[in-house]
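[1] Everything below, folded, please.
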Amino acid sequence: MTSLPSYPNFAPLSLEMARELLPHLVKLPDGVSEYTFAGLYLFRHRYGYKASLKDEVLIISGERDGKRFFITPCCKTGIEIVNELFQDHDLWKLISPAFLEKNRDMLASAGLVPEQDRDNFDYLYLRTDLATLSGKRFHKKRNHVNAFENTYPVFSLKPLDFSTRDDARAVLESWVSHEALPEETDYQAAAEALDLMEHFSMSGLVLYVDSEPVAWTMAELVADGKIAAVHFEKARIEYRGSYQYINYAFARSLPETVEFINREQDLGDEGMRQAKMTYRPCGFVEKYRLEKHAQ
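    Next comes the predicted model:
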């Protein structure tokens, strides 16, 4: 029995939809961080995600800050469905380069010109860069890693699994206690990711000092295994260098078949943008948008 309704009907995202959604997401070439089942499901409350299927076109509808939007992860579509969606949506978001290429003729004939959505570009890094931190470009990052090793010589790493999940939760609770507006963070999504680990194809690490958990990370492979998308990375801020070390350790733990690490977007936050740039991205996963009035 299908749990994914046919367009024009939509239904809230549910765990039961995973089997039907995965074929539409798993082979997408661009590595867009949102285009995984975990990336959609874990943020369903924040964006009010609902799903529908029109032939082979997956449509996700959501709302944020009083504006309704839709996203189309894959496949060719027609101008008729786009026009219908714009009747009750304000924005077409997260349009990938691959989607643009497949629908170039349709967009051109309709006079639609999506614009770059820089605030939502995902940051791409070479796995080998983050795993070695070699050269002058990464001198400061390497210093943080060295300082962590020197300050906390009795440290260890364990896989993030059912046996270490509670340790990751403890780090998450410590992290959120320093947040002024927890509801505006990814705390709820991170907590649920830990609670529902068995439902997602994610892996990660937990970092310990002595026997105390101090940081963790969780990611999944996208773009047919070429990119590791880091969905969550949390640390206890009182342990100097813990963020830099878990980043470094996770990159080192990945197989050589992974070429890039996707550390997601900055959402227009200038502080976050500067922090992501200090890791010297090799490129971006570009995303585009089209507003209703632009038609």
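[2] For the rest of this, base every contact and every neighbour count on C-alpha atoms.
    Noted.
[3] Find the helix or strand that Met218 is a member of.
    Here Met218, judged by DSSP states H and E, is contained in strand 212-222.
[4] Could you list the residues in contact with that strand?
    26-28, 31, 33, 36, 160, 167-168, 170-171, 201-208, 227-236, 239, 242-243, 246-247, 250 (C-alpha atoms under 8 Å, 6 or more residues apart in numbering).
[5] And that strand, what's buried?
    Buried residues in strand 212-222, counted by 16 or more other C-alpha atoms under 10 Å: 213-222.
[6] Same question for stretch 143-162.
    Using 16+ other C-alpha under 10 Å as the test for burial, stretch 143-162 gives 144-145, 147-149, 152, 155, 157, 159-161.
[7] Ok, stretch 197-213 next?
    197, 200, 202-209, 213.
[8] Strands of the stretch 151-295 of the chain, start to end?
    Using DSSP state E, counting those that start in this stretch, the strands assigned to the stretch 151-295 of the chain run over residues 155-159, 203-209, 212-222, 227-235, 260-262, 283-285, 288-291.
[9] contact partners of the second one?
    Meaning strand 203-209. Counting by C-alpha under 8 Å, 6+ apart, 152, 154-161, 164, 167-168, 213-220, 246, 250 sit against strand 203-209.
[10] If we use 7 Å, what do you get?
    Applying C-alpha atoms under 7 Å, 6 or more residues apart in numbering, the contact partners of strand 203-209 are 152, 154-160, 168, 213-220, 246, 250.
[11] That one versus strand 212-222: what angle between them?
    Angle of strand 203-209 versus strand 212-222, following axes from the mean of the first three to the mean of the last three C-alpha atoms, to 10 degrees, is 160 degrees.
[12] ok, and the closest non-adjacent residue to Ala190?
    Using C-alpha to C-alpha, 6 or more residues apart in numbering and skipping residues adjacent in sequence, the residue nearest Ala190 is Phe232, 6.5 Å away.
[13] one more to line up against the first:
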Amino acid sequence: MKELKLDDYSIIKPYLDLANYEGYNSNFVTMMMWNHEYHIQYEIHEHFVVMLHNYKGTQFWAMPFTSPQYYREAIDYMLEYSHKNQFEFIIDCAIDTFVEYIKPLYQDKLLFARTPENDDYVYDRMMLQTLSGKKMQKRRNHYNAFLKENPDYIYRDLDLVNDFNMILECLNRWESEKEDLSESMTSEVKGIMYLLSSRHMLEFEVGGIFINGQMEAFIIASRLKHSTIQIHVEKANKDIRGLYPAILKEMLEHHFPDEQYVNREEDMGLENLKKSKLSLHPIKMIEKYRIYEKDEYIGQASDDDLESIIHLWKDNFPDETEETTNYYFQYLYHKEYTFVLKNKNHLISMLQIVPISIQIHNQIRECYFILGVATKKNFEKQGYMKKLLQFVLEQYNNQIIYLQAYHPEIYKPFGFNASHYHQKIAVDKEKLIQSPCIPIDDISLLKDYYEAFVQQFDEYRIRDEYYWKLFIQRCLVFLDNILIFKDHGYLIYHENDESIEISEFIYLTKDSINIMLSYFSNSTKNIILECDINVEIEGQSSLIITMMSNQVKLDTFDKHKYINEIY
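    As a prediction, the model looks like this:
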């Protein structure tokens, strides 16, 4: 491998042209600006060029620079080189078109992770240049305010010989004013100074805005492939309103007349930067991926996996809070019922399958319930959950298995069909009685009322002592309320600004239904009742699938089945 230098451009350029990549990371100006940090090495082969980055002890590849017909030849070489030199094979900042091309070639060898924090924001050049249209109104207002306050400003191209010291002075002043001067900002300053000192060998444009003879903003841009301009640097006095729109507008008005788009690079996962870039209304994003070599493990979870499993749980189930997550992993999680799919010891997917007792036609059957199915979002749509689920189903062959049916179509190919239904009713409050029963505080009745209620069904879950021991705590953690009505039953509900949502409705007689619901008859909020499909109450009703089973051959609508829990 040879260190990448400025004077290598002429021999590398033909391969950059062959690759014709859209992302800004493939711009030679970008490479040189950040080379002090990434220490890029390269090799030239007959059909391709490869580049290896060395960042803080981690090595990773750029996409190979070649035409698509030689992708396989180049990647095979990169794999071989990584193995020979004993470092993990990674291609970073791979654009979506490259990934879609090589996926069929390497579906059994490579793993593709979406990295949205690296996506490029691409804008319509004329929109940013003219600031016309409704979408640009806020930015146009800032620019007009700038013109009003600074009618005599001057924009000019900067001369790197005569203006170098002035640029350095302004850069140091603006950056030193920031309270949180991060490592990346310091590195950016180094990159800027390298570009400016290398102006004679690199193709880019530099312009500045002067107010009362003092430079208050400067910008560096270069030409990318695909009729695009890349903005490498925008620096300005943040105290001058409208200066940022002005400096970009001036650059676009004075340079690159034939280009149609503007690439403003990525947001690095920073929420404020993301918000700022989205406010300029990108016309498209160049999606990026990180590519790994596959080294998969599927099996039972270990103690070492717990932290990663909890993180994946939180990331995939946004309704879970810190409290509900802690509750689950303290009281209900068991590693022996948890299966994981990992790549090089990094968790990708998890699945938990827990034992439950089901009463089926007067017999207690030991069955299993799948819950907590999740895949890391940046690895979705690559078949990893399918692979893990198939593995687990093989381990539990011939067992009765249930799962929650949020997306029924996903599980039908695995032999699951709808087994249990609920109805969700928007209750007509006007049809409720006006003298409701008063609830009581006797929680000892909960278990008795549930067991009396389920006697009308042929297939239901048996709730053991441990379930009832945790019942009150579970409701508290989930911010659910319990109302117990003597000789009628109980209900569990929570409230939001608009609705009272009842998630469990246990009644002892038909009359109890109206009596218990009448507790809410004077509320101004809507009453949304989720209940078994035997309930008859005035209101708009819709059916929902609550459970699927691998023992049901076709979707089965049966009023004599009842299960109502996630865990």
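[14] picking that back up, export the strands of the stretch 151-295 of structure 1 to a markdown table and append columns for distance to Ile71 of structure 1.
    As requested, the strands of the stretch 151-295 of structure 1 are exported to a markdown table (distance: least, C-alpha to C-alpha, whole Å):
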| stretch | distance to Ile71 of structure 1 |
| --- | --- |
| strand 155-159 | 34 |
| strand 203-209 | 26 |
| strand 212-222 | 18 |
| strand 227-235 | 19 |
| strand 260-262 | 20 |
| strand 283-285 | 16 |
| strand 288-291 | 9 |
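[15] returning to that earlier point: would you list the buried residues of strand 212-222 of structure 1 in JSON lines and tack on distance to Asn103 of structure 1?
    Formatted as JSON lines, the buried residues of strand 212-222 of structure 1 follow (distance: C-alpha to C-alpha, whole Å):
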{"residue": "Pro213", "distance to Asn103 of structure 1": "48"}
{"residue": "Val214", "distance to Asn103 of structure 1": "46"}
{"residue": "Ala215", "distance to Asn103 of structure 1": "42"}
{"residue": "Trp216", "distance to Asn103 of structure 1": "40"}
{"residue": "Thr217", "distance to Asn103 of structure 1": "36"}
{"residue": "Met218", "distance to Asn103 of structure 1": "33"}
{"residue": "Ala219", "distance to Asn103 of structure 1": "30"}
{"residue": "Glu220", "distance to Asn103 of structure 1": "28"}
{"residue": "Leu221", "distance to Asn103 of structure 1": "26"}
{"residue": "Val222", "distance to Asn103 of structure 1": "22"}
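[16] Now check Ala18 of structure 1 against structure 2: what is it aligned to?
    Superposed on structure 2 with TM-score structural alignment, Ala18 of structure 1 falls opposite Tyr9.
[17] can you confirm its match is in a strand?
    No - secondary structure of Tyr9 of structure 2, determined by DSSP: H, G, I helix; E, B strand; the rest coil: helix, with no strand assignment.
[18] how far away is the closest residue to it other than its chain neighbours from Ile90 of structure 2?
    Leaving aside its sequence neighbours, Tyr9 of structure 2 sits nearest to Phe28 (C-alpha to C-alpha, 6+ apart; 7.4 Å). Phe28 of structure 2 sits 21 Å away from Ile90 of structure 2, going by C-alpha to C-alpha, to the nearest Å.
[19] more neighbours, those two?
    A side-by-side neighbour count of Phe28 of structure 2 and Ile90, using other C-alpha atoms under 10 Å, places Ile90 first with 23 against 19.
[20] how about the corresponding residue of structure 1 for the more buried one, what does it touch?
    Aligned against structure 1 by TM-score structural alignment, Ile90 of structure 2 finds its counterpart in Leu91. By C-alpha under 7 Å, 6+ apart, the contact set of Leu91 of structure 1 is 68-70, 290-292.
[21] Make TSV from those residues and add distance to Leu130 of structure 1 to it.
    Formatted as TSV, the contacts of Leu91 of structure 1 follow (distance: C-alpha to C-alpha, whole Å):
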residue	distance to Leu130 of structure 1
Arg68	37
Phe69	35
Phe70	34
Leu290	34
Glu291	36
Lys292	40
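[22] from those residues, which two are the most distant?
    Farthest pair in these (C-alpha to C-alpha) is Arg68 and Leu290. Separation: 12.4 Å.
[23] which of those two has more neighbours?
    Leu290 (20 against 17).
[24] Compute the distance between the more buried one and Glu264 of structure 1, please.
    21 Å.
[25] With Ala193 of structure 1 instead?
    17 Å.
[26] just Ser203 of structure 1 next, same as before
    Ser203 of structure 1 is 16 Å from Glu264 of structure 1, by C-alpha to C-alpha.
[27] Check Asp161 of structure 1 too.
    23 Å.
[28] cool, and Lys276 of structure 1?
    9 Å.
[29] So which of these two has more stuff around it?
    Taking other C-alpha under 10 Å, Lys276 of structure 1 and Glu264 do not tie; Glu264 has more neighbours (21 against 18).
[30] Ala38 of structure 1 versus the closest residue to the more buried one other than its chain neighbours, what's the distance?
    Spatially, and ignoring its direct neighbours in sequence, Glu264 of structure 1 is nearest to Asp122 (4.3 Å; C-alpha to C-alpha, 6+ apart). According to C-alpha to C-alpha, Asp122 of structure 1 and Ala38 of structure 1 sit 16 Å apart.
[31] One more: Glu179 of structure 1?
    In terms of C-alpha to C-alpha, Glu179 of structure 1 sits 24 Å off from Ala38 of structure 1.
[32] For Met51 of structure 2, see how far away the aligned partner of Lys54 of structure 1 in structure 2 is.
    For Lys54 of structure 1, the equivalent position in structure 2 is taken to be His45, counting by TM-score structural alignment. Counting by C-alpha to C-alpha, the gap between His45 of structure 2 and Met51 of structure 2 amounts to 11 Å.
[33] Show me which of the two is the more surrounded one.
    Neighbours per residue, other C-alpha under 10 Å: of His45 of structure 2 and Met51, the larger number sits with Met51, 22 against 10.
[34] for that one, helix, strand, or coil?
    Recorded secondary structure, Met51 of structure 2: strand (three-state DSSP).
[35] need the contact list for the nearest residue to it once chain neighbours are set aside.
    Distance criterion C-alpha to C-alpha, 6+ apart; nearest residue to Met51 of structure 2, sequence neighbours excluded, is Tyr42 at 4.3 Å. For Tyr42 of structure 2, the contacting residues are 1-4, 49-52, by C-alpha under 7 Å, 6+ apart.
[36] how much does the strand or helix carrying Tyr42 of structure 2 stray from structure 1?
    According to DSSP H and E, Tyr42 of structure 2 maps onto strand 41-44. Mean deviation of strand 41-44 of structure 2 relative to structure 1 after superposition (mean C-alpha distance after the TM-score superposition for structure 1): 1.7 Å.
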